[in-house]
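Engineer: A predicted structure for the sequence below; I have some questions about it.
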Amino acid sequence: MKTIDVPVREQVSAQTQEIFDKLNKKMGRVPNLYATIGYSDNALKGILDFEDAFSHGAFTPKEREAVNLVVSQVNNCSYCLAAHSMLAGLKGFSSEEIMQIRKGLSVNTKLQVVLQLAKSIVENKGAAKPVLKEAFFDAGYNEAALIELIGLITVRTFTNYVYALTDIPVDFPAVPALS
């Protein structure tokens, strides 16, 4: 079976090298997942632009991070769980909250509605339980927020699938399994 290695800067195109330089400046490094996506200029630019497009939408940074966690949990992506657990901690979630979020749970009822809907969307390949969609709208979200939630799920599922098919080294602290 062919293995996919994390490319170094010299192994990617000039366009991807420019993106790597921007990532290095912003993050201090190029995470292995982004480096691997960098085999394709279009995919790396596209996913970064797509992620950025949702960074100013209906959801707060903490809510987006929570969605990243629950989606990565459902998709069983240890890479994204490690990365987003670290980021969730930096955004103010405790270790206990992170574990609950991964289960689709939160003491914040509005966030729990978002998590439950996101979890259902992923588990049911888009055919979420209607009661959860109704709860989302009852919680004060609108159609634009629903579309953005689907976008957030799409972004994370893309990276989850890249990891699943490449099995690249996780370059973030590992996270405990759910009990």
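Structural biologist: Now that the structure is in, tell me what you want to look at.
Engineer: okay, CA-based contacts and neighbour counts for the rest of this
Structural biologist: Will do.
Engineer: so how far is the lengthiest helix in the chain from its chain's centroid?
Structural biologist: If you go by DSSP state H, the chain has its longest helix at helix 143-166. Centre-to-centre, helix 143-166 and its host chain are 7 Å apart (CA atoms, centre = their mean, to the nearest Å).
Engineer: residues in contact with that helix?
Structural biologist: If you take CA atoms under 8 Å, 6 or more residues apart in numbering as the criterion, helix 143-166 is touched by 3-5, 33, 37, 47, 50-51, 54, 57-59, 64, 67-68, 71-72, 75-77, 79-80, 118, 122.
Engineer: am I right that residue 102 is in contact with residue 70?
Structural biologist: Yes - using CA atoms under 8 Å, residue 102 makes contact with residue 70 at a distance of 4.5 Å.
Engineer: between these two, which is the more surrounded one?
Structural biologist: residue 70 (28 against 24; other CA atoms under 10 Å).
Engineer: the structure to be compared is supplied as follows:
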Amino acid sequence: MTSRLPLVSATDTPAASRALLDAVHGAFGATPNMFRAVANSPAALQAMWGFFGALGGGTIPAKLGEQIAVAVADRNACEYCLAAHTALGRKAGASAAEMSAAQAGESADPATAAALRFALKLVEQRGQVGDADVASLRAAGFDDGQIVEILAHVALNLFTNYVNVAFAVPVDFPGVKLRAAG
């Protein structure tokens, strides 16, 4: 598959994107294709990298963030994000079975299951959730700040899913099969 946008390289990166791509490279040990596509716009790259950094410093554990990411990626048929976040989830301590369950929006852990249900409802209903949905997160032990962070993780993943799907960014992580629609 060929990307619908150029994947910038070290030689053709816009000057305003260079430092950020260097930071991405330092964090991953390589520069993932998604960031190379987004680097066509220094403003979009700054927004995306800043969003990742801000949520990385939040109170939602990395493992839960990655579980949310694979659930959202699968729902949006984003093979790139599914592959990337499955690998990142494993690095964050999730088992292969936990990541596979999260891809289906499921977890044996009640709090994680509640977060995944909420995340998928946000995606499926375009943010149209109700009082009971927020109350279910509180009942699962999430405080208001964590509830906002769960929504922020969904928003970031919508951004990355749309980038990768819309621009046909080639997957450069070990592939993971999307769940069959049904």
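Structural biologist: Everything's here; your move. Because the structure is predicted, anything quoted here is derived from the model rather than measured.
Engineer: quick check: TM-score for this pair?
Structural biologist: Once superposed, the chains reach a TM-score of 0.93 (TM-score structural alignment, normalised by the length of the first structure), with 178 aligned residues with a CA RMSD of 1.6 Å.
Engineer: in the longest helix of the first structure, what counts as buried?
Structural biologist: Residues of helix 143-166 of the first structure classed as buried: 145-146, 148-157, 159-160, 162-163, 166 (neighbour count, 16 or more other CA atoms under 10 Å).
Engineer: how about stretch 29-47 of the first structure?
Structural biologist: 30-39, 41, 44-45, 47.
Engineer: can you give me how far it is from the chain middle?
Structural biologist: 14 Å.
Engineer: endpoints of it, how far apart?
Structural biologist: This stretch, stretch 29-47 of the first structure, spans 17 Å end to end (CA to CA, to the nearest Å).
Engineer: what range in the second structure matches that stretch?
Structural biologist: Mapped onto the second structure using TM-score structural alignment, stretch 29-47 of the first structure spans residues 30-48.
Engineer: touching the matching stretch from outside, list them.
Structural biologist: By CA under 8 Å, 6+ apart, stretch 30-48 of the second structure touches 5-9, 13-14, 16-17, 20-21, 24-25, 156, 160, 163-164, 169-172.
Engineer: what does stretch 118-126 of the first structure give?
Structural biologist: 67, 70-71, 74-75, 104, 127-129, 132, 149-150, 153.
Engineer: ok, those residues vs residue 92 of the first structure, which is closest?
Structural biologist: residue 67 (14.8 Å; CA to CA).
Engineer: for that closest one, grab the count of nearby residues.
Structural biologist: Neighbours around residue 67 of the first structure, by other CA under 10 Å: 28.
Engineer: distance-wise, check it relative to residue 102 of the first structure.
Structural biologist: Counting by CA to CA, the gap from residue 67 of the first structure to residue 102 of the first structure is 9 Å.
Engineer: residue 110 of the second structure: neighbour count?
Structural biologist: Residue 110 of the second structure: 12 neighbours (other CA under 10 Å).
Engineer: now do it against residue 131 of the second structure, distance only.
Structural biologist: With CA to CA as the criterion, residue 110 of the second structure and residue 131 of the second structure are 19 Å apart.
Engineer: same thing with residue 149 of the second structure?
Structural biologist: Counting by CA to CA - residue 149 of the second structure and residue 131 of the second structure are separated by 17 Å.
Engineer: name the helices or strands packed onto the one helix or strand residue 86 of the first structure maps to?
Structural biologist: If you go by DSSP states H and E, residue 86 of the first structure is part of helix 78-90. Under the contact criterion of 3 or more CA pairs under 8 Å, 6 or more residues apart in numbering; DSSP states H and E, helix 78-90 of the first structure touches helix 61-74, helix 95-102, helix 143-166.
Engineer: again, 10 Å this time
Structural biologist: helix 32-37, helix 61-74, helix 95-102, helix 143-166 (3 or more CA pairs under 10 Å, 6 or more residues apart in numbering; DSSP states H and E).
Engineer: including distance to residue 86 of the first structure, could the ones you listed go into TSV?
Structural biologist: Shown next, in TSV, are these (distance: least, CA to CA, whole Å):
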stretch	distance to residue 86 of the first structure
helix 32-37	15
helix 61-74	10
helix 95-102	9
helix 143-166	15
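Engineer: to residue 88 of the first structure, which of these lies closest?
Structural biologist: helix 61-74 (5.8 Å).
Engineer: how close does that closest one sit to the second structure?
Structural biologist: Aligned to the second structure and superposed, helix 61-74 of the first structure gives a mean residue distance of 1.0 Å (mean CA distance after the TM-score superposition for the first structure).
Engineer: so how far is that helix from its chain's centroid?
Structural biologist: Centroid separation for helix 61-74 of the first structure versus its chain: 6 Å, with CA atoms, centre = their mean.
Engineer: and it, which residues are buried?
Structural biologist: 61-74.
Engineer: swap in stretch 76-92 of the first structure?
Structural biologist: Buried residues in stretch 76-92 of the first structure (16+ other CA under 10 Å): 77, 78, 79, 80, 81, 82, 83, 84, 85, 86, 87, 88.
Engineer: contacts for stretch 84-97 of the first structure?
Structural biologist: 61-70, 72, 78-82, 98-103, 105-107, 172-175 (CA atoms under 10 Å, 6 or more residues apart in numbering).
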